[in-house]
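How does the following fold in three dimensions:
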Amino acid sequence: MKALLSWREGDDGLPPRQRILAMAVLMSGSLMAVLNINLINIALPTMARDLGVPSSVSVWIINVYQLMAAAAILTFAALGYRIGRYRLYIAGMAVFTLSSIGCALAPSLPVLVGFRVIQGLGAAAMMSIGPSLYRVIFPSRLLGQAMGLTAMTVSIGVAGGPALGGAILAVADWPWLFWINLPMGAFALCLAVRALPFEQGRRFPFDVLGAVLSAVALGSFVIMVDGFSRGPAAGQTLALLSLSLAAAVAFVVRQRRVAHPLLPLTIFTEPRFSAAALTSLLAFIAQSMAFISLPFLFQNVQGYTPLASALLFTPWPLGTMLGAPLGGRLADRCSPPLIAACGMGVLIVGMMLLALLDGEAAVFDILWRSGVCGIGFGFYQAPNNRELMGSLPRERSGSAAGVMASVRTFGQSLGAALVALVLSGIMFAEPADAMPVGLALWGGALAGAMACGLCVLRTLHYRRTQAVFD
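Next up, the predicted model:
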């Protein structure tokens, strides 16, 4: 934290004290957005019972939030240029906070789902705009540390969400899972008005058709993966996949022809940016394959309860909390691709160790191997995000943030689809067999190995570039 307050001659970004206040705003926004998935996950059975709906229907309380957040990411990233990131981030945080009131007071599932749609849009605004503001808030020499703190904040939400949700449900009803957003959101809003850097929007036409196409492409893909993971229906899966691909192709064609594109495709001509985005895609495929497949091992094979299964994951986000700040600090001093490659190597080792678990594995064996994965992922994530955000000019940071969020969503969804493909018709036929989960974990390790190899190639390119400048 002392380093983030430091100042040097020629530094860009905000003054040190305002820098910390702005960082507190962005960390609060990230924490609220992540907590609202992990808090609600553990409460779904209680909410289904109180609202009088089947458990299979109650999952839309989670799904619709994630769907809206995924579908609107690129739209809000582009709107940040149009109306100004200051206004859009504050508006997103206000919408998110106020819609929490509607969620808490909802008398029925349809009303609750409706307010979750609005809440997901608020979360999308914060997630798509927040990362780009780091380029304005912090000087380039501290960007890695800022990214590390952000990754740590997300990990706190992942690790603490189930425990906090369980604690709230132990003393209060489920609406309090939404009421707790009010004090945090109100405080962050007051701080945001004062601390976030103000900027004017730019007067140019907004690509409405591009926004619709991006939402259809991302949204239909997320719906397809969710349905596929719950029991694939060939006709529906093919229809949604076709819709997603058609919308994606139309989106690319549109972006090439329109004068003011939603996503300038020229940013992908920067090799560092494209390589970092592809690395991020592979890394989130690997992480998602572990997150989706391990519960089957813990519950179907080893016999743990859903709550105990969630607790067995805790070392992963805790490890990320430890690894991300250190990786970000090193990335500000050394080659970011090299640090990312080291972290990805540790993640691969951790996933291989998890793949070797069997039905008789001791709790300690599960915990320490999961912790290795978390440390590796955190050590990788902050340097890679630093490279992704820092490789483009500052005026393109909004587009970079939109791509970063979209790649994360697409990678997580693709990883879930691959796990469903591996487990479909196998796990449920042999519920005591650990082999299918092992195959999924080995597949995740393979995706991680591809990401690690890409990081190594980027490291060689980074050294050649530095040698040219020297």
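
drop to CA atoms for contacts and neighbour counts, all remaining ones
OK.

Kindly provide the distance from the nearest residue to Leu441 once chain neighbours are set aside to Pro16.
Of all residues not flanking Leu441 in the chain, Ala355 sits nearest, at 5.4 Å (C-alpha to C-alpha, 6 or more residues apart in numbering). Ala355 sits 45 Å away from Pro16, going by C-alpha to C-alpha, to the nearest Å.

okay, now Ser274: neighbour count?
Other residues near Ser274 number 16, with proximity taken as other C-alpha atoms under 10 Å.

Test my guess that it contacts Leu265.
No: using C-alpha atoms under 8 Å, Ser274 is not in contact with Leu265; the gap is 10.6 Å.

wait, what's in contact with the residue nearest to Leu142 when sequence neighbours are not counted?
Nearest residue to Leu142 in three dimensions, chain neighbours excluded: Asp332, at 6.2 Å (C-alpha to C-alpha, 6+ apart). Contacts for Asp332 were tallied using C-alpha atoms under 8 Å, 6 or more residues apart in numbering; they are Arg141, Leu142, Leu143, Gly144, Gln145.

Let's compare: structure for the following, please.
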Amino acid sequence: MLVIILGITLTVLDASMINLALPGIARDLRAAPSDSILVVNAYQIATLALLLPCAALGDRLSYRRVYLVGMAVYAAGSLASMLAPSLPVLIAARALQGLGAAGIMAVNPALVRLTYPARMLGRGIALNSVVVATSAVAGPSVAAGVLSIASWHWLFALNIPLGLLLLALGTRALPRNVARAAAPARLRIPDVVLNVLFFALMFVGMNMLSGSPGQSSHSAPPLAGLAVLALGLAIGAFYVQRQRKEALPLFPVDLLRIRVFGLSMLTSISAFGAQVLTFIALPFLMLDVWHLSALHAGLLLTAWPCGVVIAAPLAATLIGRYHGGALAGAGLALLCVGLALLALMAGAPSTAQIAWRLLVCGFGFGLFQSPNNHTIVTSAPLHRAGAASGMLATARIAGQTTGAVLVTLIFSLAGTAGGRGPRAAIGLAALLAAVSAVFSAARARKPQPQGAA
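Coordinates of the predicted model:
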């Protein structure tokens, strides 16, 4: 578990901590600030587009092998990023890092499932969920600490010794697959290409619509973003139709036909969309409307992960005793209430008033995440654990990307002056949390038998 936890920490942190270094990277490599955002996007696109192929390799070969190769590629990408002499080389190195991260993330929950006995699996998934949740919000703080004493190169350099250590430990400690399909799925090149094109075009199209940081002077017109999205959807429709004919598809339509699995995916996408909506919008309220300092705002935001850490052990003890859909639904209802209370705050709230609301949100999110992840992982057959793991990570990234697009659209329509746009975004986050709670609760309802009235 130490190997699994440290590996996922590295990859999730990396997705968020480079943002703070972009101005320094652009300056040192003599690149336009608007181009430096590709350093972030290359990592995210490579990770998202290659999650499912890496998961399929895990089912076919072994999760252990995919994890170890992914860690080796990630360390190599970190070394190449640290030594990059120009922006194009750095972008290529970041894509290599993203490929390694995809290998690590794709099999992470499957390895947790193989590490813990079934009766204790809830604990393992809860621990893993806490690490993912806290790493996702800790990235900027970690980057600020490193950049306060060193150059941006050290953000990559620190990954190398830790990656090598995890390779050495993982070779000895990680479990081997205990079940494989009688006829393992073959990775066909056309399917992999379609998978990459689908996810890459969807990400790029949504990113164009959201107007990523640094793109202000070279923003693509909305029609271009919509065209890229339409192309991605068309390729996706063809790709999914092709996958429906496969016994063990790369895009796991077989798992999505399982009612509980499909509802769990919708629950995850909506919940992570709500989380990102809040984390992007809230600093605008804190800094521009409530006039808090950056340090004060940063410290307040840690109340959310603190709530997750408090809720996770409780969720671990309740998994198995209560239905996962009902348990996660209760957490999401609590998240919805906390977000609504945040959106409705008027005047200049005190530190305590903001902190306890964020603590409620984090507690609700922590109560949702572990049972939901447990349901996703365990509702798939053991020989398809890799595919379930890949979809779990895909749902998280898809939800986060959707949340970023929504908050940008709200800001473009309502602006940020006076807190109107940020409050509307947090209000939408509360609505998404409510929708997610409905999806989750629907899992607890037994489906009617065919032919029933």
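
circling back to that earlier point, give me the buried entries from the contacts of Asp332 of the first structure.
Leu142, Leu143, Gly144, Gln145 (16 or more other C-alpha atoms under 10 Å).

Show me what the first one aligns to in the second structure.
By that I understand Leu142 of the first structure. Aligned counterpart of Leu142 of the first structure in the second structure: Met120 (TM-score structural alignment).

Buried ones in stretch 26-35 of the second structure, by neighbour count?
For stretch 26-35 of the second structure, a neighbour-count test (16+ other C-alpha under 10 Å) marks Ala26, Pro33, Ser34, Asp35 as buried.

The stretch 251-400 of the second structure: helices as residue ranges?
Secondary structure of the stretch 251-400 of the second structure by DSSP state H, counting those that start in this stretch: the helices cover 253-256, 259-284, 294-301, 303-318, 324-343, 351-378, 385-414.

between those helices, which gets nearest to Val89 of the second structure?
Judged by C-alpha to C-alpha, the one of the helices of the stretch 251-400 of the second structure that comes nearest to Val89 of the second structure is helix 385-414, at 25.0 Å.

ok, average deviation of that closest one from the first structure?
For helix 385-414 of the second structure, the mean distance to aligned residues of the first structure following superposition is 1.6 Å (mean C-alpha distance after the TM-score superposition for the first structure).

how about that helix: buried residues?
By 16+ other C-alpha under 10 Å, the buried positions in helix 385-414 of the second structure come out as 385-411, 414.

returning to what we had before: of Ala355 and Pro16 of the first structure, which one has the most company?
Per other C-alpha under 10 Å, whichever of Ala355 of the first structure and Pro16 has more neighbours is Ala355, with 24 against 17.

Aligned counterpart of the residue nearest to Leu142 of the first structure in the second structure, please.
Counting by TM-score structural alignment, the partner of Asp332 of the first structure is Gly320.

swap in Ile285 of the first structure?
For Ile285 of the first structure, the residue aligned by TM-score structural alignment is Gly273.

got it, and Pro205 of the first structure?
Pro205 of the first structure maps onto Arg186 in the second structure, by TM-score structural alignment.

For that match, which non-adjacent residue is closest in space?
In space, Arg186 of the second structure comes closest to Arg60 once its chain neighbours are excluded; the distance is 7.9 Å by C-alpha to C-alpha, 6+ apart.
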